[in-house]
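Engineer: below are the sequence and a predicted model; questions follow.
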Amino acid sequence: MITFLIAIALLIIGYFTYGAFVEKVFQPKEERITPAYSKGDGVDYLPMHKNRNLLIQLISIAGVGPIFGPIMGALYGPVAFLWIVFGAIFAGAVHDYLTGMISIRNGGAHLPELAGRFLGKAMKHIVNAFSILLLLLVGTVFVASPADLLFDLTNGVVPVIIFVVLIFIYFLLATILPINKIIGSVYPYLGAILLVSTIGVGGALVLQGAPIPEMSFENTHPAGAAIFPLLFLTISCGALSGFHATQSPIISRTTQKESQGRRIFYGAMIAEGIIAMIWAAAAMSLFDGPITLSELIDTIGTGGIVNEISTVLLGSVFGTIAVIGVILLPITSGDTAFRSARMIIADYIKVPQKKIINRMLIATPLFVTSIILTTVDFSMLWQYFNWANQSTAVIALWVGAMFLFINKRNYWIAIVPAWFMSMTVATYIANASIGFGLPMSVSLVFGAIFTIVITVLFFLFANKNRKNKIPTEDDVSNWDSNVA
């Protein structure tokens, strides 16, 4: 229990200390006009209150990842707590903040546009294809998982296909309608439900004196899976997730002032870290007896474990409310995944999105593809999601490092987590069965060489960019300051 409480405290302290440091490094400008005003179109670009943006950002990035991932990560033991805490503070929140703020400085641009500007034109095309693939996987996976949870919640009375159809209809509406119609109106309330239900689970753990294990570096995974690199891909949302790099630009287009960035981007990631800590602790404490966590995952799955945790800790009524809060997570990340995909494609092919017909022309093929993907095995999709997700995080961190390097600021806040995740992802791809299937010893060498090569190329390109003084942000000198 002491380890759990210290971890929660560290996450909160991290927001006020390291978060303030990262903000100081970036140097937000209070007077600078944001894209919400300079490019306002009433659809994707429009100003919304900072608290509304915070809750939208939180509910968008917090899919099933900060719950299902930590439950699976709990198999490794309390070492998972370290990754959640330090990953969220020094990697995930930095990743989210830099992506959101650099997007604001570049007219609300999404990651492919930013990669093209800071890492070379070829990267724009590569990252564009990669981002669309990731978002399609997320959108599809986040149809299946809440449909299964709803099926369990109704005791199988309502067929899964009904929930799948209803979720797809909602996703389509949230993708094509102006952001303030559904997402901006409903999300803040859904975010409040998420926070209340999560606090309820965490509070019950403390009040009931749940036997949460104390800090230990012992690997307790029943299958003997290696902590490195697997833990750092198993727990992504809640520590560091590339999916967030596709979501932050959505809110960069609705942010009123740059000074709100730490609260919205850094703060939402810290909140997600707290959510991950609570569910990891609950899984470790409740399923370490005659029936182990591993056995339950094999029999009732992570969705069943969520139901079990909620019911045991909160009772049938409040437990059901908590489960509903969990069901909302993938639904409210799936819709913004499709929305983000629409926006990225629109930016890439330069099609204005003010007319609904233009939005439909882009959204329709996305949903047709996603429907086809629902016929693919869920577990296989999730394997590819983990790899694609953390690879996207690597790209976003290198983009952040390049922006800071060119502007002669402390780029180490981005480059250190970029090193770690480059090594992690490269090692995983080399070792995994869906990758090259190499022995772990060889994979570690491959990961190290890959990281060194990427670092050398980064500094060569960065020094060239700094020497040539490439623009790192849109010129707003001729904007009318009265617009805001």
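Structural biologist: Thanks, I have the structure now. Numbers count the residues shown, from 1 in each chain.
Engineer: C-alpha only now, for contacts and for neighbours.
Structural biologist: Fine.
Engineer: where do the helices sit along the stretch 301-450 of the chain?
Structural biologist: Here the stretch 301-450 of the chain has its helices, by DSSP state H, counting those that start in this stretch, at 356-373, 378-406, 412-431, 440-468.
Engineer: in the first one, what's buried?
Structural biologist: If you call a residue buried by 16 or more other Cα atoms under 10 Å, then helix 356-373 has these buried ones: Arg359, Met360, Ile362, Ala363, Leu366, Phe367, Ser370, Ile371, Leu373.
Engineer: then the third one?
Structural biologist: By neighbour count on 16+ other Cα under 10 Å, the buried set for helix 412-431 is 413-419, 421-431.
Engineer: second one coming, line it up with the first:
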Amino acid sequence: MSFFLLSIALLIGGYFIYGTFVEKVFGIQEKRQTPAYAQQDGVDYVPMSKGKVYLIQLLNIAGVGPIFGPIMGALYGPAAMLWIVVGCIFAGAVHDYFSGMLSVRNGGASVPNIVGRYLGNGAKLFMNIFALVLLVLVGVVFVSAPASMLTNLINSKTEITVALSAVVAIIFLYYIIATIVPVDKIIGRLYPFFGALLIFMSVGMVVALGVSADHAMLPGFEAKDFITNMNPNDMPLWPALFITIACGAISGFHATQSPLMARCVENEKNGRFVFYGAMIGEGIIAIIWCAVALSFFGSLDSLAEVVKEGGPGKVVFDSAFGLMGVVGGFLAFLGVVILPITSGDTAFRSARLILAEFFKLPQTELPKRLLMALPLFVIGGILTQVDFGIIWRYFGFANQTTAVMMLWTATAYLNTNGKFHWITTVPAMFMTTVVITFILNSATLGFGLPMTIATAAGIVLMLVITFLVLNTRRGEGKDSVEYSELTK
């Protein structure tokens, strides 16, 4: 229990101490007009209050990531909790802050245009393709995950097949509507309520675990276990843990979501609360679910059996109803189901906006929004027929590679403007080594090289990239540009 409480305290302290330092390095301008007012269009650029934008941002970035990822990461033991705390404060929240504030400074531009400004047109083209692939994968993952979790409530296999297809169809229909209507009509009205439900659900789970007579918090773990790989399936901790736990520690998906709320932020002084703070909130959720996974089933072997039987969705189902009874368990389970749905629709919304920027097609008219959105849903619908495990593996790698690109973009921005760039350079160096090592070592997704060779190559390539970024100057003399300049 003490390490759990310490983890929560460190995350909250990180927001006030390190978050303030990051904000100071960036240098907010409270009197500068934000895109929400400068480009207000009643569709995507709509001013919203700080609290409302925070709750929407939290839901947008959450999905099943801070739940499924920490549950799978818990198989490595308490080391997963240590990565969540350190990664969230020094990498993930910093990543989210800069992805949001650089969008604010550049007219609400999406991540490919921001990357292009600071890293060049080659990087922009890469990010246009990579971000669209990631967002469609996210949309598919966040259709399949809630659909499969909902069908856990049904016993008959025949009924499950029928129900799964029906749920997928309903979720896709909702996604289409939410993707094309003005941001304040559905997202702005419903998501603050869903955000409150998410917070209530998370607090409810940890309170129920804390007072449970049958389940102890982090039973039998010692201090050395927090730096030990305890995976019962003999999976290597390096670099897999840092791919497995993305949301809750650092996630490139957030870089695609932050510009949505960058177009609604009323003042730059709200940025730390909205972007850095939402990531800290997600880190707390991740810590809670990691602790539940490590505590509820009694041992890592038992947890591994449940995961093998029904994936992380079954872990959620069993622990929610086991700790909170039928009513409380249903509410907690419903909160988990809502998470991916509220991120899936904004994934497709972000993809629509990235496509619109690429083709320079204004989105104030409904037919033009449909023109950009419908092809994405057709592709997403086809991908729902692919095995969920395969989609999830590709999503994990694509997600962290996007995070790497965003961190290097922030480094280039800080370095170009003579600011302290190490706050983004250090996590960029670490995550670059992670993704390169992972793809070189992975026999399933990559090249299957031995770990020592893959790691050495990852370090060498990371150093080369670091040198190139720190010695390439773009956009000198201007701290920001207007949106119209970026999309020429």
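Structural biologist: In hand now; what should we look at? Since we're looking at a predicted model, the values are computed, not measured.
Engineer: sorry, back to before: which one of the helices of the stretch 301-450 of the first structure lies nearest to Asp288 of the first structure?
Structural biologist: Across those, Asp288 of the first structure has its closest neighbour in helix 378-406 (24.8 Å, Cα to Cα).
Engineer: list the helices and strands the closest one packs on?
Structural biologist: The contact analysis (3 or more Cα pairs under 8 Å, 6 or more residues apart in numbering; DSSP states H and E) places helix 378-406 of the first structure against helix 93-105, helix 111-119, helix 121-153, helix 227-234, helix 244-252, helix 412-431, helix 440-468.
Engineer: out of these, the one nearest Gly319 of the first structure is which?
Structural biologist: Comparing those by Cα to Cα, helix 121-153 comes nearest, at 11.0 Å.
Engineer: now do the closest one: which elements does it pack against?
Structural biologist: Using 3+ Cα pairs under 8 Å, 6+ apart: helix 121-153 of the first structure touches helix 111-119, helix 160-176, helix 293-349, helix 356-373, helix 378-406.
Engineer: now do the third one: which range of the second structure does it align onto?
Structural biologist: Following TM-score structural alignment, the partner segment of helix 293-349 of the first structure in the second structure covers residues 303-359.
Engineer: give me the mean deviation of that stretch from the first structure.
Structural biologist: Compared with the first structure after fitting, stretch 303-359 of the second structure deviates on average by 0.6 Å (mean Cα distance after the TM-score superposition for the first structure).
Engineer: and the residue positioned nearest the centre of the first structure, how far from Leu58 of the first structure?
Structural biologist: With distances taken as Cα atoms, centre = their mean, His244 lies nearest the centre of the first structure, 3.4 Å away. Per Cα to Cα, to the nearest Å, His244 of the first structure is found 10 Å from Leu58 of the first structure.
Engineer: so for Asp347 of the first structure, which of the helices and strands packed on helix 378-406 of the first structure sits nearest?
Structural biologist: Nearest of these (Cα to Cα): helix 111-119, 8.2 Å.
Engineer: and that closest one with helix 93-105, angle?
Structural biologist: 90 degrees (axes from the mean of the first three to the mean of the last three Cα atoms, to 10 degrees).
Engineer: and helix 111-119 of the first structure, what does it pack against?
Structural biologist: By 3+ Cα pairs under 8 Å, 6+ apart, helix 111-119 of the first structure packs against helix 93-105, helix 121-153, helix 244-252, helix 378-406.
Engineer: contacts for that helix, please.
Structural biologist: 99, 103, 106, 121-128, 131, 245-246, 249, 344, 348, 395-396, 399, 402-403, 461, 472 (Cα atoms under 8 Å, 6 or more residues apart in numbering).
Engineer: ok, now how distant is Gly418 of the second structure from Gly475 of the second structure?
Structural biologist: 12 Å.
Engineer: between the two, which is the more surrounded one?
Structural biologist: Set Gly418 of the second structure next to Gly475 and count neighbours by other Cα atoms under 10 Å: Gly475 wins out with 16 against 10.
Engineer: can you name the residues of the second structure that stretch 255-262 of the first structure overlays?
Structural biologist: Taking TM-score structural alignment as the measure, the second structure aligns residues 265-272 with stretch 255-262 of the first structure.
Engineer: who are the neighbours in contact with Thr437 of the second structure?
Structural biologist: Contacts of Thr437 of the second structure by Cα under 8 Å, 6+ apart are Pro239, Met451, Ala454, Thr455, Ala457, Gly458.
Engineer: spatially, which two of those residues are the most separated?
Structural biologist: Most distant of these, by Cα to Cα, are Pro239 and Ala457, 13.3 Å apart.
Engineer: more crowded one of these two?
Structural biologist: Counting neighbours by other Cα under 10 Å for Pro239 of the second structure and for Ala457 shows that Pro239 has the greater number, 19 against 16.
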